[in-house]
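A.B. asks: how would this look folded up:
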Amino acid sequence: MNARIRSRLTPYLFLAPALIFMSVFTLYPLLAVGYYSFTEYDILRPPAPVGLANYQRLLNDGVFWLSLRNSFVYLIVTPVIIALAIGLAIALNRTLPGISVFRALYYIPVITGSVAIGIAWQFLFNGSGGPINGLLLWLGVIDKPIVFLTEPSYILPIAMLMTIWMGVGYYMVVFLAALQNIPEDLYDAARIDGCNHWQKHWHVSIPGIRPAIVFVAVISSLSALKVFDEIYVLTNATGGVLNSGSTMVFYLWKQAFRLQNVGYASAIAMVLLVITLSFSILNVRLLERRED
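C.D. replies: Take a look at the predicted model:
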């Protein structure tokens, strides 16, 4: 092998471990799921081709459409998380005694296990003596305890609040890093131009962290579409009464691991893949447009 060929192959040799890893843990599972989505497969028996039957079944599956709707409703957490994280980042972007302690406190939920947090939230919303019921009874808002986690109208909002509480600290750090990259001269110029405190942040801080906002919007949107832990823990792996808290990923898990409908679960996974890819492409396009 001459030196010229060796020099051309060298970059690919460096990339080979990563390419092999991606092929084994990403490409192969993706192709396998795509194949299984056209089969009837329950792990115990070999997959049997059924054509588009699984996708036709999706069209008539009320729980699938409910799960899809819940997943899109869950996207409400994205603007809420962005607003709260920006507010916290602005509040903590200053040099005050003990400010680092507050930054660490807001980040604690991020490094705490979602199962542990879910158990804590189950206690908070316990229908037979939880702190939330106790507070509402004390304030006179309700006259008898509410069993929040078995009420179809409450389970999804509670899960969304849990997601916001767990995620806002992480996104706060992202925005805090972006804010610290904004030159102080821009704030001085804004003050000279007569901007008050809020106008200064609106005209300087927000435009300065716009790439971070788009990044957080992409990541939090994809996380919302793929939410699972919150629903699993809060509903004790049932999805709630009448599947009221079921989301796409939870329904996929239920079909695959509870009901052993691997072929049908694979079809759900392919639909979820198309949705998440569409969101990713849309957000990247928006980012490119803003940069232009």
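A.B. asks: all contacts plus neighbour counts: C-alpha atoms, from now on.
C.D. replies: Noted.
A.B. asks: how many neighbours does residue 41 have?
C.D. replies: Neighbour count of residue 41, defined by other C-alpha atoms under 10 Å: 22.
A.B. asks: what distance do you get for it to residue 259?
C.D. replies: Counting by C-alpha to C-alpha, to the nearest Å, the separation of residue 41 from residue 259 is 11 Å.
A.B. asks: next: residue 75.
C.D. replies: 28 Å.
A.B. asks: again, but for residue 228
C.D. replies: Applying C-alpha to C-alpha to residue 228 and residue 259 gives a distance of 17 Å.
A.B. asks: the two: which is more packed in?
C.D. replies: residue 228 (21 against 11).
A.B. asks: leaving out the residues flanking it, which one is nearest to the more buried one?
C.D. replies: residue 250 (5.4 Å; C-alpha to C-alpha, 6 or more residues apart in numbering).
A.B. asks: after the host helix or strand of that neighbour comes which helix or strand?
C.D. replies: For residue 250, the element it lies in under DSSP states H and E is helix 248-253. Per DSSP H and E, the first helix or strand lying C-terminal to helix 248-253 is helix 262-291.
A.B. asks: which SSE is the residue nearest the centre of the chain in?
C.D. replies: Nearest to the centroid of the C-alpha atoms of the chain, with distances taken as C-alpha atoms, centre = their mean, sits residue 223, at 1.7 Å. Using DSSP H and E, residue 223 sits within helix 210-225.
A.B. asks: other SSEs contacting that helix?
C.D. replies: Here helix 210-225 touches helix 62-73, helix 77-92, helix 152-179, helix 262-291, going by 3 or more C-alpha pairs under 8 Å, 6 or more residues apart in numbering; DSSP states H and E.
A.B. asks: structure for this one too, so we can compare:
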Amino acid sequence: MNQLSSKNWMLIRHQLTPYLFLLPALIILCLTVFWPALQAFYLSFTSYEDLAQPPQWIGITNFLKLWQDAVFWQTLTNTFLYLVGVVPILVIAPLALAILVNQKLGGMNWFRAAYYTPVVISMVVAGIAWKWLYAENGLLNQLFKAVGIFPEGIPWLTSPSKILGIVPISLASVMAVTVWKGLGYYMVIYLAGLQSIPADVYEAAAIDGSDGIRKHWDITIPLMRPYLALVAVISAISATKVFEEVYIMTQGGPLNSSKTIVYYLYEQAFSNVEFSYACTIGLVLFLIILGLSVVRLVIDRQGNDNITI
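C.D. replies: Here you go, the predicted model:
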């Protein structure tokens, strides 16, 4: 009997051991992620503008306010435009770069380093540098004036005018920085996928007449579909949460033309001191990111046999 109990105890201890190793990380996650998230969810149903007083329960008042908030819908539209403008480029362009740097040619390591350098640069530094480039007398406008294009310059960050009546110039200018900084990161993901494709597959395709650019259409793209889907979801989540570029370069202006949902959340919380309303905006953002994360989880499961990130 004692021997049976001992074996049961050993089995239970063996099963609990992994969770004991995870316990410190779970405690930290609970204190820094899960508990604050629950608090934010609760505060979204309260009024908490006076930090000296406890929050007052007001039900769905904040959600009704959000529904009637024109600035919120504008920031939501800007965020959607950010997704549509940034994600397709970050899915296609890095794949082309990865195919280029995957060629067995001299000096390709330098090209890889050059393309990846923006990834390791701080967004603060990158934002300030691009803000100088976009300045009225910045390098870009000086270059256009030198070649006789746009002699009066382009108000990159100071005009609410829209390109083709859709995307504000200021928002498009910020998008360009996001694309510039993300190209190298997604290129590395694609490069890992390209190097996992056996060379004999291309050799067999060449015998069948599929060579040059056609081999990438016939072989590379079909085999890279899990990577393409993964990059699409990751870049979509990142674009939804964009903040640093907007804060450093435009601070949401002019006339809210470049203000995204995360920047609006920050503004409500720390500029207007409306923490409960900011939590309501955060809850909407959480639902959007949750949906994108579920898509990523499905993609990871479907491509688990093909890729490992």
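A.B. asks: most neighbours per residue, which of the helices and strands packed on helix 210-225 of the first structure?
C.D. replies: Of those, the one with the most neighbours on average (mean count of other C-alpha atoms under 10 Å) is helix 152-179, at a mean of 20.
A.B. asks: just how off-centre is it within its chain?
C.D. replies: Between the mean C-alpha location of helix 152-179 of the first structure and the chain-wide mean there is a distance of 9 Å, by C-alpha atoms, centre = their mean, to the nearest Å.
A.B. asks: could you tell me where the helix or strand just after it falls in the second structure?
C.D. replies: Later in the chain than helix 152-179 of the first structure, the nearest helix or strand by DSSP H and E is helix 184-192. Structural correspondence for helix 184-192 of the first structure: residues 199-207 of the second structure, per TM-score structural alignment.
A.B. asks: list the buried residues for the matching stretch?
C.D. replies: residue 202 (16 or more other C-alpha atoms under 10 Å).
A.B. asks: which residues does residue 169 of the first structure contact?
C.D. replies: Each residue near residue 169 of the first structure by C-alpha atoms under 8 Å, 6 or more residues apart in numbering is listed here: 85, 106, 107, 108, 109, 110.
A.B. asks: ok, now with 6 Å
C.D. replies: With contacts defined as C-alpha atoms under 6 Å, 6 or more residues apart in numbering, residue 169 of the first structure is in contact with 106, 107.
A.B. asks: same deal with the one 3 residues further on?
C.D. replies: Contacts of residue 172 of the first structure were listed using C-alpha under 6 Å, 6+ apart, and they are 85, 89.
A.B. asks: and it? What does it align with in the second structure?
C.D. replies: Taking TM-score structural alignment, the alignment pairs residue 172 of the first structure with residue 187 from the second structure.
A.B. asks: its match and residue 262 of the second structure: what is the separation?
C.D. replies: From residue 187 of the second structure to residue 262 of the second structure the distance is 26 Å (C-alpha to C-alpha).
A.B. asks: and what of residue 155 of the second structure?
C.D. replies: Distance, residue 155 of the second structure to residue 262 of the second structure, using C-alpha to C-alpha: 24 Å.
A.B. asks: how near is the aligned residue in the first structure for residue 45 of the second structure to residue 264 of the first structure?
C.D. replies: Correspondence of residue 45 of the second structure to the first structure, assessed by TM-score structural alignment: residue 38. Residue 38 of the first structure is 8 Å from residue 264 of the first structure, where distance means C-alpha to C-alpha.
A.B. asks: same deal with residue 203 of the first structure?
C.D. replies: On the measure of C-alpha to C-alpha, residue 203 of the first structure and residue 264 of the first structure end up 50 Å apart.
A.B. asks: compare neighbour counts for residue 155 and residue 262 of the second structure and give me the winner.
C.D. replies: The neighbour comparison of residue 155 of the second structure against residue 262 (other C-alpha under 10 Å) goes to residue 262, with 22 against 16.
A.B. asks: the more buried one corresponds to which position in the first structure?
C.D. replies: Using TM-score structural alignment, the equivalent of residue 262 of the second structure in the first structure is residue 249.
A.B. asks: check contacts around that match.
C.D. replies: For residue 249 of the first structure, the contact set (C-alpha under 6 Å, 6+ apart) comprises 226, 228.
A.B. asks: roughly how far apart are it and residue 265 of the first structure?
C.D. replies: Distance from residue 249 of the first structure to residue 265 of the first structure, by C-alpha to C-alpha: 9 Å.
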